[in-house]
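S.K.: Fold the following and give me the result.
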Amino acid sequence: MMIMYMSIIFINLFIIGNLIFILKHKHLLIVLLSLEFIVLSIFFFMMIFLSMIEYDLYMLMVFLVFSVCEGVLGLSILVSMIRTHGNDYFSSYNLL
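M.R.: Below you'll find the model as predicted:
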């Protein structure tokens, strides 16, 4: 019963993160924060699922390492965009 409630919480967190990612795409910082929220919800789901099947939680450490690398890469893109353009609006960033 408790696992069902946790899975419902995970689904709600994942849907909220995706809605923020889709609807708030004007600033790069908000997009990066929503991606980190999605990563945390997936981490929460993996922790529940691996605990439920009594599997080793070593894969969570690998997942966290990759999510930290993703976060650092996003922050470096944000810093370089702010240094070159002065803000983090996608509309002022020309991809051509």
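S.K.: When you work out contacts or count neighbours from here on, use the C-alpha atoms and nothing else.
M.R.: OK.
S.K.: which helices and strands does whichever strand or helix holds residue 62 pack with?
M.R.: Here residue 62, judged by DSSP states H and E, is contained in helix 58-85. Contact here means 3 or more CA pairs under 8 Å, 6 or more residues apart in numbering; DSSP states H and E; on that basis helix 58-85 packs against helix 28-52.
S.K.: Proceed likewise with the subsequent sequence, for comparison:
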Amino acid sequence: MYINMFFSLMFIIGLMSISLNRNHLFLILLCLEFIVLILFISMIFYLNFFENEMFFSMFFLIFSVCEGVLGISNLILLIRVHGNDFFCVLNIL
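M.R.: Coordinates of the predicted model:
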């Protein structure tokens, strides 16, 4: 019971940190990886509680690594083109 509340609180803190730190792409990527880590740990506890297979957690790790690599490649591209990782330098219009 308390562990579910703890993971829910950590997930909400991760979402709040994304909404408060939306100036730098690197900080957003760190917050996303924090959220993925919290989801992975809660999924491991859930699967252990019901004594299910851990095979799904391997797929989750694969997709989270792909998400991290995609975010880092976007960060590198943004830094090479604009010189920094601020979102204010992007001209959306």
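S.K.: tm score of chain vs chain?
M.R.: The TM-score (TM-score structural alignment, normalised by the length of structure 2) is 0.96; 93 aligned residues with a CA RMSD of 0.8 Å.
S.K.: if we can go back for a sec, so the helix holding residue 62 of structure 1 aligns onto which residues of structure 2?
M.R.: Mapped onto structure 2 using TM-score structural alignment, helix 58-85 of structure 1 covers residues 55-82.
S.K.: in that stretch, what's buried?
M.R.: Under the neighbour-count criterion of 16 or more other CA atoms under 10 Å, stretch 55-82 of structure 2 has 64, 67, 68, 71, 75, 78 buried.
S.K.: mean per-residue distance, the helix holding residue 62 of structure 1 to structure 2?
M.R.: Compared with structure 2 after the fit, helix 58-85 of structure 1 shows a mean deviation of 0.2 Å (mean CA distance after the TM-score superposition for structure 1).
S.K.: mind checking how far that helix is from the chain centre?
M.R.: Centroid separation between helix 58-85 of structure 1 and its chain, computed with CA atoms, centre = their mean, to the nearest Å, is 10 Å.
S.K.: Run a quick neighbour tally on residue 50 of structure 2.
M.R.: 8 (other CA atoms under 10 Å).
S.K.: Revised request: answer the last question for residue 24 of structure 1.
M.R.: 14.
S.K.: Would you mind measuring from the aligned residue in structure 2 for it to residue 12 of structure 2?
M.R.: Matched to structure 2 by TM-score structural alignment, residue 24 of structure 1 sits across from residue 21. Distance of residue 21 of structure 2 to residue 12 of structure 2, given as CA to CA, to the nearest Å: 14 Å.
S.K.: cool, residue 51 of structure 2 as well?
M.R.: 27 Å.
S.K.: Between these two, which is the more surrounded one?
M.R.: The neighbour count for residue 51 of structure 2 versus residue 12, taken as other CA under 10 Å, is higher for residue 12 (13 against 9).
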